[in-house]
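In: sequence plus the predicted model coming up.
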Amino acid sequence: MSEDQPPPAPELPRSIALVDDDRNILTTLSIALQAEGYAVRVYSDGEAALKALRENPPDLAVFDIKMPRMDGMELLARLREYSQLPVIFLTSKDQEQDEEAGLALGADDYIAKPFSQRLLLARIRAILRRAGPVREAEPGSPSPAIPEGAVIARGRLVMDPARHQVTWDGRPVSLTVTEFLILEALAQRPGVIKSRNQLMDAAYPDDVFVDDRTVDSHIKRLRRKFRAADPEFGAISTLYGAGYSFSDV
C-alpha cells in the first residue's frame, strides 16, 4: 500500500439486538455477547424494539415471547412486513405451540428457557455466518456482482444466493436465511430425497442440535410463501419417514 493510499477502514462488529423484559437476562447476555466481540443493543419491550429495529437494523435479533405492550410474536409479525432480519426466539420449555408458531411466522431458530449461553452463542454464530456480512441494500444503491454460476435455476424457481433473492415464475418470494438454505439444499438436486438430518446440516452447519419439528415447520412456511405467489405450487414433496424433495417439472 502506497503512502498516498488511506488505510482500510476497520470492520465494524456484528450487532445483536436483545429484546426481553427480564433485566437479568438482558444484563447477562449483554456481557456474554460483548465478550465475544458483538455490539449489543437491549430493549425491554416490543414497541420500543420495533421502532429501533426499523430505524437502525442490527445483524440479528433475539426475542423473548412473553413481554408487556407487544409480545415477541407480534413483534416478529410486524418486523416480517418489511424485513427478513435473522431472529432467534427464546421460549419456555412448556410452550411447544409457541415454538411452532414462531417458526411459522418466520423465526430462524428458537431456544428453550432455561438455556445455555454457550448454545445461544453457537446458534448466533451459525446464523450470522449463513447470513454473510452483507446488510440489506439501501434503495438506489448498486447491486453487488454475482459470482459466475451462483444463480440456481430449477424450472420456475430462480435462486440468487449472492443477493439472497428468490423468484417463482418471475414473482419474488421473500425467505429468511434458514428457509433459503433449506430450499437451496433441496433445489440443488431435484428429485433426490433429503432427510431431515441432511436439511439440518445444510441450515445449521455447526452441529448444533435441532429437532425434527424445526425442519418441518420451516418446510410448512416455505410452502405457504410459495403458494401465496402460486396457489398451485407443489414443488416440495414429502416422503413420510424419509424426508423431502424438490421437483423442477
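Out: Now that the structure is in, tell me what you want to look at.
In: from here on, contacts and neighbour counts on C-alpha atoms
Out: Noted.
In: just the buried positions in the helix ranked longest in the chain, please.
Out: Longest helix in the chain, counting residues (DSSP state H): helix 212-229. Of the residues in helix 212-229, those buried under the neighbour-count criterion (16 or more other Cα atoms under 10 Å) are 214-219, 221-223, 225-226, 229.
In: would you turn these into CSV with distance to P205?
Out: CSV is the format used below for those (distance: Cα to Cα, whole Å):
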residue, distance to P205
T214, 15
V215, 14
D216, 18
S217, 18
H218, 16
I219, 18
R221, 21
L222, 20
R223, 23
K225, 24
F226, 25
A229, 30
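In: comparison target below:
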Amino acid sequence: MKSYQIAVVDDDAQIREIVEAYLHKEGYRTIALSTAEDAWELWKDEPPDMWILDIMLPGMNGFELCRQIRKEAEVPIIMISARDEEVDRILGIELGGDDYLTKPFSPRELVARVNRLFHRVGSIRQAMEIPPVPSQIADTAIEVGELQLIQKERRVFWHGEEIEMTLKEFKLLQTLSEQPNRAFTRDELLTLIWGDDYYGSDRAIDDLVKRLRRKIKELPVDTVWGHGYRLRTERTGQ
C-alpha cells in the first residue's frame, strides 16, 4: 500500500510536531512547513498527497494558498483555524477545502478525517479512471442540449467549445447529465461524488455548482430550493 505524504502547514511548531507524530503512527510520511510561501514552493517542486493547512499564517494566509492549489489540482485539503467562525468554515469550503477543523482539536480526530478523506478520494479516482465492464459504457458520450461529455476522456464541450473541468466538477456534471430534469438532493450528490463516508459540509456541492456556473454561464442547472439541483433539458417560458 502506498505511503502517502502529507504536508502540515502551521506557524506553531508544537502543533506541527504533534500532528506529525500522530500521522507517523498511522504510517504516513510528512513534511512540516511554517509559511504558505514555503508550501507553495513545495507544491511546485514536489506536491504532497494531502495538505493540512492552517488559515492564520504569516504573509500569505491559508485561504489564498488553498485558492492557488485548487486552481492546479484536486489534491485533498484539510483546513484548520483557531477561529470558530461560520464564515471561515464556509469560505474554506467555497475555496475548495475538503474538511475544516477548529483549534484546539483532537489529533486522533484529525487522523480519522485524514483516513476517511484518503479513502474517499481513492474511491472517486478508481471510479473515474477504471472503465466499467463492458467498456462501451465508458466510451459513450452524454449529450444534453448543447452540452457534451466524453466520459472515457473526461472532456466537456459547450456549443462545441471544450471547457476545462476538475475531477469533482466533471463528476457533478456527469451525474446531473445522466438523469436530466431529475432533482437531486445535496445528500445524494455528496454520496455520488465523494462517497458515503463524506465527513465535510454539504456546502461543497454549492461550491461545485458555483464553479460550473462560472465556467459555463448559460448552463441550465437549476437550484431546487430546500432540496438540491437539477440539469434542465429545456428552458422554461419565463
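Out: Alright, I've got the coordinates. Just so it is clear, the model here is predicted, and its values are computed rather than measured.
In: what does the TM-score come to for these two?
Out: Once superposed, chain against chain, the TM-score is 0.77 (TM-score structural alignment, normalised by the length of the second structure); 224 aligned residues with a Cα RMSD of 3.1 Å.
In: show me which of the buried residues of helix 212-229 of the first structure is closest to N197 of the first structure.
Out: For N197 of the first structure, the closest of those turns out to be V215, at 8.9 Å, with distances computed as Cα to Cα.
In: look up how far V8 of the second structure lies from the aligned residue in the second structure for the closest one.
Out: V215 of the first structure is assigned I205 in the second structure as its aligned equivalent, the criterion being TM-score structural alignment. When Cα to Cα, to the nearest Å is applied, the distance between I205 of the second structure and V8 of the second structure equals 26 Å.
In: kindly report the same for G59 of the second structure.
Out: Summarising the geometry, the distance separating G59 of the second structure from V8 of the second structure, computed by Cα to Cα, is 17 Å.
In: ok, those two, which is more surrounded?
Out: When G59 of the second structure and V8 are compared for neighbours, V8 comes out ahead with 24 against 9, by other Cα atoms under 10 Å.
In: picking up where we left off before, please verify my assumption that the match of V215 of the first structure contacts L190.
Out: Yes - counting by Cα atoms under 8 Å, I205 of the second structure touches L190, with 6.9 Å between them.
In: could you pull out the strands in the second structure for me?
Out: When secondary structure is read from DSSP state E, the second structure shows strands at 5-9, 29-33, 50-54, 77-81, 99-102, 141-144, 147-150, 155-158, 161-163, 184-185, 221-224, 228-231.
In: the fifth one vs the first structure - mean distance after superposition?
Out: On superposition with the first structure, the average gap between strand 99-102 of the second structure and its aligned counterparts reaches 1.8 Å (mean Cα distance after the TM-score superposition for the first structure).
In: one more: the shortest one?
Out: Superposing on the first structure places strand 184-185 of the second structure at an average distance of 0.5 Å from its equivalents, by mean Cα distance after the TM-score superposition for the first structure.
In: got a list of contacts for that strand?
Out: Contact partners of strand 184-185 of the second structure, identified using Cα atoms under 8 Å, 6 or more residues apart in numbering, comprise 176, 227-230.
In: number of residues surrounding the counterpart of E36 of the first structure in the second structure?
Out: For E36 of the first structure, the aligned position in the second structure is occupied by E26, per TM-score structural alignment. A count of nearby residues for E26 of the second structure, using other Cα under 10 Å, gives 13.
In: E26 of the second structure and I6 of the second structure, how far apart?
Out: In this structure, E26 of the second structure and I6 of the second structure are separated by 12 Å, where distance is defined by Cα to Cα.
In: just the helices in the first structure please.
Out: Counting by DSSP H, the first structure forms helices over residues 23-35, 46-55, 72-79, 96-105, 117-131, 177-187, 196-203, 212-229, given from the N-terminal end onward.
In: that older thread, make a markdown table out of the strands of the second structure and add distance to W194 of the second structure.
Out: As requested, the strands of the second structure are exported to a markdown table (distance: least, Cα to Cα, whole Å):
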| stretch | distance to W194 of the second structure |
| --- | --- |
| strand 5-9 | 20 |
| strand 29-33 | 24 |
| strand 50-54 | 16 |
| strand 77-81 | 14 |
| strand 99-102 | 12 |
| strand 141-144 | 21 |
| strand 147-150 | 20 |
| strand 155-158 | 20 |
| strand 161-163 | 22 |
| strand 184-185 | 14 |
| strand 221-224 | 20 |
| strand 228-231 | 16 |
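In: out of those, flag the one nearest P131 of the second structure.
Out: Checking these against P131 of the second structure by Cα to Cα gives strand 147-150 as the closest, at 12.8 Å.
In: so L105 of the first structure is in contact with A77, correct?
Out: Yes - using Cα under 8 Å, L105 of the first structure is in contact with A77, at 6.3 Å.
In: looking at these two, which one has more neighbours?
Out: For L105 of the first structure versus A77, the count of surrounding residues by other Cα under 10 Å is larger for L105: 17 against 14.
In: residues touching the more buried one, list them.
Out: 73, 76-77, 80, 221.
In: just to check, T167 of the first structure is in contact with L175?
Out: No - here T167 of the first structure lies out of contact with L175, judged by Cα under 8 Å, at a distance of 10.2 Å.
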